[in-house]
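Chemist: Take this sequence and fold it.
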Amino acid sequence: MKARIKETGEIVDVKFSVHPNPAVEETYWWCKDKQESYHKWELDFGGVNILGDFVDWEQRRYEIAKDIVAYSFSTPMHGVSMVSYIHSCVEVADMLIEELKKK
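Modeler: Sure thing, here's the model as predicted:
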């Protein structure tokens, strides 16, 4: 499973694990590549999609707003200022991202 290390922002593959000593009742997330363990509060799992990739929501916001603006130029915008129109496109992108985050 992919997660972002909160302290560094680095994205790592981790798996849930328990302490190798059965007397220790501690759980953690193990990163095999770095040979390091992390507590749950050290990691952010919030932006991981169903493929296990970390979603860069700011990048998605930009791409969605850009696509909306590009598509909309094919239709007339009578009586609407360009700044107002672009602002509306970004708002639509934000609403779509909020819905996508719920999935």
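Chemist: switch to C-alpha atoms for all contacts and neighbour counts from now on
Modeler: Will do.
Chemist: Tell me which stretches of this protein form strands.
Modeler: According to DSSP state E, the chain carries its strands in the segments 2-5, 11-13, 15-18, 27-31, 36-38, 43-44.
Chemist: here's the other one to compare against:
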Amino acid sequence: MKARIKATGTIVEVEGLFDVGTALVNGRYFKVSELDFLDNFETIDWEQRRYELAKSAMQGYCIALGINDDSETYDDIAIGSLRVADALIKKLKGK
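Modeler: Here you go, the predicted structure:
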């Protein structure tokens, strides 16, 4: 699990949590109150996020291009929208 050390802002990997309110980070013990845990990032449903991003991108394309009922155009926009979503997810994951 990842955490941010409050005093320095450094992101670290937590190696262990203990009942006495301490966490082991890089061989050093911290009080849990000295850390901000970043577990939300690891629980993101990336498939759901991909869907949401692609949906937003497709809406933007359709509005910007003033699309009519040409199904071939929709197919191209869907492919482009998925590429946009994949690129955004890649950046969000820091890759």
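Chemist: ok so, going back, mind putting the strands of structure 1 in TSV, mean neighbour count and distance to V55 of structure 1 included?
Modeler: Putting these into TSV (neighbours: other C-alpha atoms under 10 Å; distance: least, C-alpha to C-alpha, whole Å) gives the following:
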stretch	mean neighbour count	distance to V55 of structure 1
strand 2-5	20	10
strand 11-13	16	11
strand 15-18	14	19
strand 27-31	18	19
strand 36-38	14	21
strand 43-44	18	12
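Chemist: can you put these in a markdown table and add distance to E63 of structure 1?
Modeler: Output for these, formatted as a markdown table (distance: least, C-alpha to C-alpha, whole Å):
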| stretch | distance to E63 of structure 1 |
| --- | --- |
| strand 2-5 | 22 |
| strand 11-13 | 21 |
| strand 15-18 | 31 |
| strand 27-31 | 31 |
| strand 36-38 | 33 |
| strand 43-44 | 23 |
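Chemist: Can you say which of those strands is nearest to K101 of structure 1?
Modeler: strand 43-44 (14.1 Å; C-alpha to C-alpha).
Chemist: okay, that closest one sits on what stretch of structure 2?
Modeler: Residues of structure 2 matching strand 43-44 of structure 1 are absent, with TM-score structural alignment as the criterion.
Chemist: what lines up against Q48 of structure 2 once you look at structure 1?
Modeler: Taking TM-score structural alignment as the alignment basis, one finds that Q48 of structure 2 is matched in structure 1 by Q59.
Chemist: on contacts alone, who are the packing partners of the top helix by length along structure 2?
Modeler: Ranked by residue count, the top helix of structure 2 under DSSP state H comes out as helix 71-92. Based on contacts counted as 3 or more C-alpha pairs under 8 Å, 6 or more residues apart in numbering; DSSP states H and E, the elements that helix 71-92 of structure 2 packs against are helix 46-65.
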